[in-house]
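Enquirer: need coordinates for the following:
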Amino acid sequence: MRTRMLEAAEELLDASPDRDIATRAVCEAVGVGAPVLYRLFGDKNGLLSALVDYGFDRYLATKRAAAPSEDPVVDLRNGWDTHVEFAKSHPAVYRLMFSPSFATVPSAAQEAMRLLREVLDRCAAAGRLRVESGLAAQMIMSANIGLALNLVTQPENYPDPDLSRRVRDAVHAAVLVPDAGRRRSAEDGSLTVAALQLAAILRDRRTELGDPETALLLHWLDTLAGA
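Expert: Okay, the predicted model is just below:
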């Protein structure tokens, strides 16, 4: 019953011109009385909060289910695309998920950022990252959310079907070393990419170095990378 009510609430929100719903309409949609809704969710705010959790559960399920490929850059692009597709498929819930009215950031949003950083750490280990993974994750996630929110709230102002790809490629170009530029960066003596790569490898694999030596080396590498 809880899931049925959440699904009904989402469907009503998607169809609502003023982006609001009445608890009575939700109850009528599933054929129950108001006491059932109050018992399950407390009130309307509780229903909407549960709808946010329900949205993040489905969003994160797509991220967790994505099997890593041999190319982390491809995985990074796919992650952007699945984010936008989720927003377009669940516009009302997506608006709630990334509402600026939250007093605290949902833990699920923090997990989404952590999953993104894991992909970026793989990019760093492959020598493809030009900025520290935490900063890269902030840049990508903020652009991804901003674009998706615009697409679902103002679709008439963003009609270009290739807009998501254009923004994605522009943001990724700012944080990634292009294939053609990998050799050139090394020949130019750039330390940033190499420092990020070695630091990512050290954090992911055990070496013959002891913990103090590893910590010191990571400190030097992070300093070289500007982290």
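Enquirer: can we go C-alpha only for contacts and neighbour counts from here?
Expert: Noted.
Enquirer: helices of the chain, start to end?
Expert: 2-15, 23-30, 34-41, 44-64, 72-89, 91-97, 107-125, 133-153, 163-175, 182-187, 192-204, 211-225 (DSSP state H).
Enquirer: these into CSV, with extra columns for mean neighbour count?
Expert: Listed next are the helices of the chain as CSV, based on neighbours: other Cα atoms under 10 Å:
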stretch, mean neighbour count
helix 2-15, 18
helix 23-30, 17
helix 34-41, 14
helix 44-64, 17
helix 72-89, 17
helix 91-97, 22
helix 107-125, 19
helix 133-153, 18
helix 163-175, 15
helix 182-187, 13
helix 192-204, 21
helix 211-225, 15
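Enquirer: contact partners for the residue of the chain positioned farthest from its centre?
Expert: Distance from the C-alpha centroid of the chain, by Cα atoms, centre = their mean, peaks at G33 (37.0 Å). The neighbours of G33, taking Cα atoms under 8 Å, 6 or more residues apart in numbering as the test, are C27.
Enquirer: one more, please, to line up against the first structure:
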Amino acid sequence: METERSAPADSNRARIITAAARLLAENGREAVSTRAVSTAAGVQAPTIYRLFGDKQGLLDAVAAHGFAAYLREKTDLPPSGDPVEDLRAGWNLHIGFGLANPALYALMYGEPRPDATPPAALAAAAVLAAHIKRIAEVGRLRIDEARAAQLVHAVGGGTVLTLLATPEDRRDLTLSDLAREAVIAAIVTDAPAPAAPGPAGAAVALRAVLPQTSVMSANERSLLTEWLDRIARG
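Expert: Reported below is the predicted structural model:
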């Protein structure tokens, strides 16, 4: 195609992702075939393989693009003075994102790949980890950061998938509120308090503020972080 030959790679990439995202949103994952995307984007099929490697690479790029756009639109806000309220807001945004973008959400979370986590899911995990860290820094986290993030992720993802599996006219959105508050009760103390007695509580508190110190090398910091995580987990 003459248009394709003259278009730079970035232009072709953007057109392909836009076309694939539209097909995904309108008709689900099965609609995102190489033939359909190449036709919709006005490119040859080999261009898709050259830019994305394979269909999974294209789907990962679509998920990353969609989630990045969502983050720019919905979460470009400075933290408030209450990190627990920020976690609540983040939970609500996550649930809303999943319900508004079921096919995209399924790309990110519907088929776990421990050896190759989709970039969009990694971005979401980083946002969640930042929320959890702020709670730990003010002394309100009951358990270690990694375990708290895993619990929020597990329950939040399960909530979205449960609601998506329910016909829209029968969805009870209070399920999300109940799940959110149950998770917060499990990981957050009622008010700022000294670290829990014993080595586990001290490890959680020190782990939260460790990035603020500059007296260790990167290797030393990594090793100490590993030790503190092990102590916090008991």
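Enquirer: now the TM-score, please.
Expert: Once superposed, the chains reach a TM-score of 0.72 (TM-score structural alignment, normalised by the length of the first structure), with 215 aligned residues with a Cα RMSD of 3.8 Å.
Enquirer: hmm, back to that, tell me how far the residue farthest from the centre of the first structure lies from V131 of the first structure.
Expert: G33 of the first structure sits 54 Å away from V131 of the first structure when distances are taken as Cα to Cα, to the nearest Å.
Enquirer: check R2 of the first structure too.
Expert: Distance from R2 of the first structure to V131 of the first structure, by Cα to Cα: 44 Å.
Enquirer: tell me which residue of the second structure matches up with A173 of the first structure.
Expert: Taking TM-score structural alignment, A173 of the first structure has A185 as its aligned residue in the second structure.
Enquirer: nope, T82 of the first structure is what I meant
Expert: In the second structure, T82 of the first structure lands on L93 (TM-score structural alignment).
Enquirer: also V105 of the first structure?
Expert: By TM-score structural alignment, V105 of the first structure lines up with T117.
Enquirer: list the contacts for the residue nearest to the spatial centre of the first structure?
Expert: Geometric centre of the first structure, nearest residue: A112, 4.7 Å, by Cα atoms, centre = their mean. Counting by Cα under 8 Å, 6+ apart, A112 of the first structure touches L60, K63.
Enquirer: got it, and P178 of the first structure?
Expert: P178 of the first structure neighbours (Cα under 8 Å, 6+ apart): R128.
Enquirer: please tell me how far it sits from S16 of the first structure.
Expert: Using Cα to Cα, P178 of the first structure is found at 44 Å from S16 of the first structure.
Enquirer: what does A50 of the first structure give?
Expert: In this view, A50 of the first structure and S16 of the first structure are 19 Å apart by Cα to Cα.
Enquirer: likewise for A65 of the first structure?
Expert: Taken as Cα to Cα, the span from A65 of the first structure to S16 of the first structure is 31 Å.
Enquirer: how far does stretch 4-21 of the first structure sit from its chain's centre?
Expert: Relative to its parent chain, stretch 4-21 of the first structure has a centroid offset of 24 Å by Cα atoms, centre = their mean, to the nearest Å.
Enquirer: aligned counterpart of E132 of the first structure in the second structure, please.
Expert: By TM-score structural alignment, E132 of the first structure lines up with D144.
Enquirer: residue contacts, that match?
Expert: Residues in contact with D144 of the second structure, defined by Cα under 8 Å, 6+ apart, are V204, D229, A232, R233.
Enquirer: one more time with 6 Å
Expert: V204, A232 (Cα atoms under 6 Å, 6 or more residues apart in numbering).
Enquirer: so what's the equivalent of A40 of the second structure over in the first structure closest to, chain neighbours aside?
Expert: By TM-score structural alignment, A40 of the second structure lines up with A29 in the first structure. Spatial nearest neighbour of A29 of the first structure, chain neighbours left out: A8 (6.4 Å); criterion: Cα to Cα, 6 or more residues apart in numbering.
Enquirer: how much space between that neighbour and A148 of the first structure?
Expert: The spacing between A8 of the first structure and A148 of the first structure, counted by Cα to Cα, is 23 Å.
Enquirer: L60 of the first structure too?
Expert: 16 Å.
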